[in-house]
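[1] Sequence and computational prediction follow.
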Amino acid sequence: MTTARKKIIERLDQAMAAAEKMDPGDLLCSYKGVWYPVTHCSAETFKALESFEARSDDVLLVGYPKSGEYIVFFASSKNSRIKKLSSRRVFATHVFPPMLPTSIFKNNVKILVLIRNPKDTAVSYFHFSNSMPSLPSFKTWDEFFNAFLNGKVSWGSYFDHIIECNKHFDDGNIMFITYEELKENPNLGVKKIAEFFGFSLTDEESQTVADRSSFQTMKENSHKTHGAFGNILFRKGSVSDWKNPFTEAQNQEMDKKFEASLAGTKLGAKIKYGVYCKA
């Protein structure tokens, strides 16, 4: 295990341990109308974001929570440490897109945005929230569904997140890929991502990457890669799991929300709502 990986695991373990001792009402902090977990974010963190200087060869992974990406916050108060990192630096974030440092766009940093259909995202996020000590838990699925639909959850509204990302759909330095297409054809997804970042892979190499990054493989290795957090991060990783908890009334509510927020947008079309979110 690399030193960097050990530090990540230590930080996650410390955050969870600290959260377990906190009052539930103190787990979140608000910044510009969006709620964030205090064990991962703070006013100091967002201040550091403002002065963060991106490099043109940086790599940024962006996604709403439980869209399929790792949960690693983009910047920390230890900005000096980040500056010392050698290139190519890789960052991942759930932060609301308008909060990204302006230097990201000024320096044309390549950004990979991972998106997942809202119904599966909601179900996965519900289980994650109730397992993660640093996030508020919900007594029932119904309670969480209402909070999710109205953006009253950590890291804000799923729909607002996608709406903001959609504004950059045609930017040449940004690639959008869905969790569902990666599940359907992992090899092709790896090839697309590699091409975007300027790498050339043989069929054998892309298949090896796809195999190693499959949900099952990552879940089996989660304790080595994420420590105790791995047991929380990796649950099912399936598509259409939403059909289990959603009521017909909730289906209709989510359908109306999607129609009002994202129907007619390019990212809305890419999500293939009619394929993955209809019974």
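    Everything's here; your move.

[2] switch to C-alpha atoms for all contacts and neighbour counts from now on
    Will do.

[3] Now that residue 180 has come up, it's in contact with residue 118, right?
    No - in this structure, residue 180 is not within contact of residue 118 by CA atoms under 8 Å, at 11.6 Å.

[4] Those two: who's more crowded?
    The neighbour comparison of residue 180 against residue 118 (other CA atoms under 10 Å) goes to residue 118, with 24 against 21.

[5] distance of that one from residue 266?
    15 Å (CA to CA, to the nearest Å).

[6] Can you report how many residues neighbour residue 107?
    The number of residues near residue 107, taken as other CA under 10 Å, comes to 15.

[7] Quote the end-to-end distance of stretch 157-175.
    End to end - CA to CA - stretch 157-175 spans 21 Å.

[8] In contact with residue 250, which residues?
    residue 145 (CA atoms under 8 Å, 6 or more residues apart in numbering).

[9] Relative to residue 149, how far out is it?
    Applying CA to CA to residue 250 and residue 149 gives a distance of 10 Å.

[10] Also residue 192?
    Taken as CA to CA, the span from residue 192 to residue 149 is 32 Å.

[11] do residue 221 as well
    33 Å.

[12] same check, this time on residue 234
    23 Å.

[13] Use this one as the comparison:
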Amino acid sequence: MSEEKELSYKESIVKARDHMLRFPLVPVKGVPLMNLIANVFDSISAFRPDPSDILVATYPKAGTTWTQEILDLLLHNGNAEACKRAPTPVRSPFLEIVPPPPIPSGLELLEKTDPPRIIKTHLPVQLVPAGFWEEKCKVIYCARNAKDNLVSYYFFDLMNQTQPEPGPFDGYIHKFMQGKLAWGSWYDHVKDYWAAREKKNILFIFYEDMKENPRREVERIMRYLNMSLSDEVINRIVDLTSFKNMKENPMSNYSCVPMPVFDETISPFMRKVTSFIGCDQDGQGHGHGRSSLKDLTVKSSKVLVLITALHEMGLHRPEERVRTIEFQEKHQETNTMITSW
């Protein structure tokens, strides 16, 4: 009797989609995670990486796929064809994800992937498996302006039929502020990785810096990995990881996740936001997002501004020590406001 043909990643999602639903959140050490993740979290915590593995850590919708694609191209010397060998979630497995069978979990994909592996996680720093620190793996954290991150996450939760129902935007803002979304508080996520960056040798990068000068940030990542590539290769990587090229690339645009799991009639997976009120590349805003933000209470508006200031004031240029002091002062002020929220 012949063995059953192994399903492709897309085929496995198609086969499982009748079992896909908006999975509830369960707290894991105080952090809300999807129940399927929570059920096997001991196995996730016990994961042992290879010292050559690279961990890409972000809060959801903060430049994860962009960073993954840059890394894959760096490791393959800018070879675009090598990076088309499989879609992003197969080339760079999502450590903690546990979808319904027969979709492989992140741990199952990692078992089939030879080191050095690019591993994705949204786990806050305190939940990252200890093996990454013990093996001294390279860890790259990408942070994004809170307001843009909020809007991007909202539209992702609308279109992703496995995430909890986001509800009206007004209420979503409050859940974001209170850390009640999947993977918890944006504020704690960014703050805690920032605090650990020197002790754990984490490269801390910013989505906004990548937009402003992608070549500079590609070179920073390259140096962190102790690599040296020609200007021609670096320029090619910058071009291949532009928004336009990634959106058109079926290996990076998540077209491997079919309807109705990712309902791109609601919002595309790769959705270019030019400001926190949700304007797309063509400059057209989303009316309900704009009006909801206008109708925010003064208090929640202040908290959003203060959280965003962590990037604009304290985090934006980590090499400037004065910024660190400003960050610490702003963190205290923001923390006080959030605690009293």
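    Nice, I can see it. The structure displayed is predicted, hence computed values, not measured ones.

[14] Tell me the secondary structure at residue 114 of the first structure.
    strand (DSSP: H, G, I helix; E, B strand; the rest coil).

[15] now for it: what does it line up with in the second structure?
    Mapped onto the second structure by TM-score structural alignment, residue 114 of the first structure lines up with residue 142.

[16] Can you get me a residue count around its match?
    Using other CA under 10 Å: residue 142 of the second structure sits among 24 other residues.

[17] list the contacts for it?
    Counted by CA under 8 Å, 6+ apart, residue 142 of the second structure has contacts 56-59, 62-64, 67, 204-207.

[18] Return the entry from the residues you listed with the maximum number of neighbours.
    Counting by other CA under 10 Å, top hit in the contacts of residue 142 of the second structure: residue 57 with 28 neighbours.

[19] From residue 215 of the first structure, how far out is the aligned partner of it in the first structure?
    Matched across to the first structure, residue 57 of the second structure falls on residue 62, judged by TM-score structural alignment. Going from residue 62 of the first structure to residue 215 of the first structure by CA to CA gives 19 Å.

[20] now swap in residue 201 of the first structure and tell me
    Residue 201 of the first structure is 21 Å from residue 215 of the first structure, by CA to CA.

[21] I'd like to know how many residues surround the nearest residue to the match of residue 57 of the second structure once chain neighbours are set aside.
    Excluding the flanking residues, the one nearest residue 62 of the first structure by CA to CA, 6 or more residues apart in numbering is residue 113, at 4.7 Å. Other residues near residue 113 of the first structure come to 22 when the count uses other CA under 10 Å.

[22] For residue 113 of the first structure, give me its contacts.
    61-63, 174-177.

[23] Could you rerun that using 6 Å?
    By CA atoms under 6 Å, 6 or more residues apart in numbering, the residues touching residue 113 of the first structure are 61-63, 176.

[24] Kindly report the same for residue 262 of the first structure.
    Residue 262 of the first structure neighbours (CA under 6 Å, 6+ apart): residue 268.

[25] one more time with 7 Å
    163, 268 (CA atoms under 7 Å, 6 or more residues apart in numbering).

[26] Which of the three states applies to residue 29 of the first structure?
    Per three-state DSSP, residue 29 of the first structure ends up strand.

[27] residues contacting it?
    Residue 29 of the first structure sits in contact with 35-38, where contact means CA under 7 Å, 6+ apart.

[28] buried ones in the helix ranked longest in the second structure?
    What stands out as the longest helix in the second structure, according to DSSP state H, is helix 321-339. Buried residues in helix 321-339 of the second structure, counted by 16 or more other CA atoms under 10 Å: 323-324, 327-328, 330-331, 334-335, 338.

[29] Strands of the stretch 51-200 of the first structure, residue ranges please.
    For the stretch 51-200 of the first structure, applying DSSP state E, counting those that start in this stretch gives strands covering 59-62, 90-93, 110-115, 174-178.

[30] Save these as TSV, and put in distance to residue 275 of the first structure too.
    Rendered in TSV, the data for the strands of the stretch 51-200 of the first structure read as follows (distance: least, CA to CA, whole Å):
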stretch	distance to residue 275 of the first structure
strand 59-62	24
strand 90-93	27
strand 110-115	15
strand 174-178	13
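
[31] the more surrounded of residue 221 and residue 149 of the first structure?
    residue 149 (19 against 14).

[32] and the residue mapped onto the more buried one from the second structure, how far is that from residue 130 of the second structure?
    Alignment note (TM-score structural alignment): residue 149 of the first structure maps to residue 177 of the second structure. Distance from residue 177 of the second structure to residue 130 of the second structure, counting by CA to CA: 28 Å.

[33] Pretty sure residue 166 of the first structure sits against residue 264.
    No - taking CA atoms under 7 Å as the definition, residue 166 of the first structure is not a contact partner of residue 264, at 10.9 Å.

[34] Quick one: map residue 53 of the first structure onto the second structure.
    Using TM-score structural alignment, residue 53 of the first structure pairs with residue 48 in the second structure.

[35] any idea how far residue 128 of the second structure is from that match?
    11 Å.

[36] quick one, which of these two is more surrounded?
    residue 128 (20 against 13).
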